[in-house]
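Colleague: Starting from these lines, generate the structure:
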Amino acid sequence: NNQYAMGTSQQRSTSSAEIYERGRAFGIPGEAVDGMDVLAVKAAGETAVAHCRSGNGPYILEIKTYRYRGHSMSDPAKYRTREEVQKIREEKDAIEHVRDLLLTGKHCTEEDLKAIDKDIKAVVNESAEFAKQSPEPALDELWTDIYAQAEA
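Modeller: Coordinates of the predicted model:
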């Protein structure tokens, strides 16, 4: 849940602030978690996976996050202020939060993080180049790894 459906804030577009609660009508438990907190997401994910793997059925995990840019390339995101976006970046950015945890916990150094960032950029660039050079998949690939059941 990135707080905006296309260009409309969730607060204006839904009667329920907690989307995960919609599962209750179907007997599906769940919870909301701060998606800007990596450790909270990890813990909630472990809870959800344990629930499902123990045979208790589905679990709705609403991860509340925030998108900094518009919904698409053609979305100028005029429905929120620059100040709103900047405030979230400064106060709640997930990557900066983890970075601070790693550095203050002395799990790594600034140089370690720079090396990781360099490695990640190389992987992303190699992957993008591979995708650009690869042929389009065959149309029958559209149905590969689809596990939904059709009704009879």
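
Colleague: Please count neighbours and contacts with C-alpha atoms only from this point.
Modeller: OK.

Colleague: contact partners of the longest helix seen in the chain?
Modeller: Assignment by DSSP state H gives helix 110-133 as the longest helix of the chain. For helix 110-133, the surrounding residues in contact (CA atoms under 8 Å, 6 or more residues apart in numbering) are Leu103.

Colleague: Buried residues in the one helix or strand Cys52 maps to, which are they?
Modeller: Counting by DSSP states H and E, the element that carries Cys52 is helix 38-53. Within helix 38-53, the residues that qualify as buried are 41, 44, 48, 51, counting by 16 or more other CA atoms under 10 Å.

Colleague: and for comparison, fold this next one:
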Amino acid sequence: MAGNTSNKQGSIVTAVNVAQIAGLNTLGVSLARVDYAPYGQNPPHLHPRATEILTVLEGSLYVGFVTSNPGNKLFSKVLNKGDVFVFPQGLIHFQFNIGNNEAIAIAALSSKNPGVITIANAVFGSKQTISDDILAKAFQVDKNIVEHIQC
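Modeller: Okay, the predicted model is just below:
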């Protein structure tokens, strides 16, 4: 059954991990179904405890990940139905539906509890916000822009 993608990102992730199925305990695997609205995205995020392998079931996705410092190299590709892509553990990655139809993917992860850190939420939406001055300097933008993003 398709997930509800009527949100700001235009996607929904339905996770199947040890929190949903206790039988996955000690098996070292979990799954996720990702539904994408037309031009929806699974925004930049990372899994601190798992590598992810993504298979496209329907549609076309532009996907990619960025290597660690100092290289920060983007590896990206357009995937179509049946294509597979791997996102290494701990690296920032994303998926974007480039089509005007819905897309569906299945992700397998190498941990019963992979965790997820959505970059924008962590940086701009932390509870106890990160100082505007710190973020303005880190992103090399005016402090007013940071304040606007945090609203």
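
Colleague: Tell me how they score on TM after superposing.
Modeller: After superposition, the two chains reach a TM-score (TM-score structural alignment, normalised by the length of structure 2) of 0.24; 69 aligned residues with a CA RMSD of 5.6 Å.

Colleague: hmm, back to that, can you add distance to Val123 of structure 1 and give the buried residues of helix 38-53 of structure 1 back as TSV?
Modeller: Below are the buried residues of helix 38-53 of structure 1 laid out as TSV (distance: CA to CA, whole Å):
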residue	distance to Val123 of structure 1
Val41	24
Ala44	28
Ala48	30
His51	34
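
Colleague: So which residues of structure 2 form helices?
Modeller: With DSSP H as the criterion, structure 2 has helices spanning 119-124, 132-139, 143-150.

Colleague: same thing with structure 1?
Modeller: Going by DSSP H, structure 1 shows helices at 10-13, 38-53, 82-92, 94-104, 110-133.

Colleague: Helix 94-104 and the last one, what's the angle between them?
Modeller: Pointing back at helix 110-133 of structure 1 there. 150 degrees (axes from the mean of the first three to the mean of the last three CA atoms, to 10 degrees).

Colleague: what's the answer for the second one, then?
Modeller: With the same axes, to 10 degrees defining the directions, helix 38-53 of structure 1 sits at 110 degrees from helix 94-104.

Colleague: start to end distance for stretch 108-117 of structure 2?
Modeller: In stretch 108-117 of structure 2, first residue to last residue: 17 Å (CA to CA, to the nearest Å).

Colleague: any idea how far Thr55 of structure 2 is from Val86 of structure 2?
Modeller: In terms of CA to CA, Val86 of structure 2 sits 9 Å off from Thr55 of structure 2.

Colleague: try Phe75 of structure 2
Modeller: Phe75 of structure 2 is 17 Å from Thr55 of structure 2, by CA to CA.

Colleague: So for the two, which residue has more residues nearby?
Modeller: Applying other CA atoms under 10 Å to Phe75 of structure 2 and Thr55 shows that Thr55 carries more neighbours, namely 20 against 12.

Colleague: need the contact list for the nearest residue to Ala120 of structure 2 once chain neighbours are set aside.
Modeller: Spatial nearest neighbour of Ala120 of structure 2, chain neighbours left out: Pro44 (7.6 Å); criterion: CA to CA, 6 or more residues apart in numbering. Listed by CA under 8 Å, 6+ apart, the contact set of Pro44 of structure 2 reads 92-95, 118-120.

Colleague: tell me which of these is nearest to Leu61 of structure 2?
Modeller: Gln95 (6.2 Å; CA to CA).

Colleague: And for that closest one, the neighbour number?
Modeller: 26.

Colleague: The closest residue to it other than its chain neighbours: neighbour count?
Modeller: Nearest residue to Gln95 of structure 2, sequence neighbours excluded (CA to CA, 6+ apart): Val63, at 4.4 Å. Per other CA under 10 Å, the neighbour tally for Val63 of structure 2 reads 22.

Colleague: do Ala128 of structure 1 as well
Modeller: 12.

Colleague: And for Ala122 of structure 2?
Modeller: Neighbours of Ala122 of structure 2 (other CA under 10 Å): 13.

Colleague: One more: Leu61 of structure 1?
Modeller: Using other CA under 10 Å as the criterion, the residues surrounding Leu61 of structure 1 number 21.
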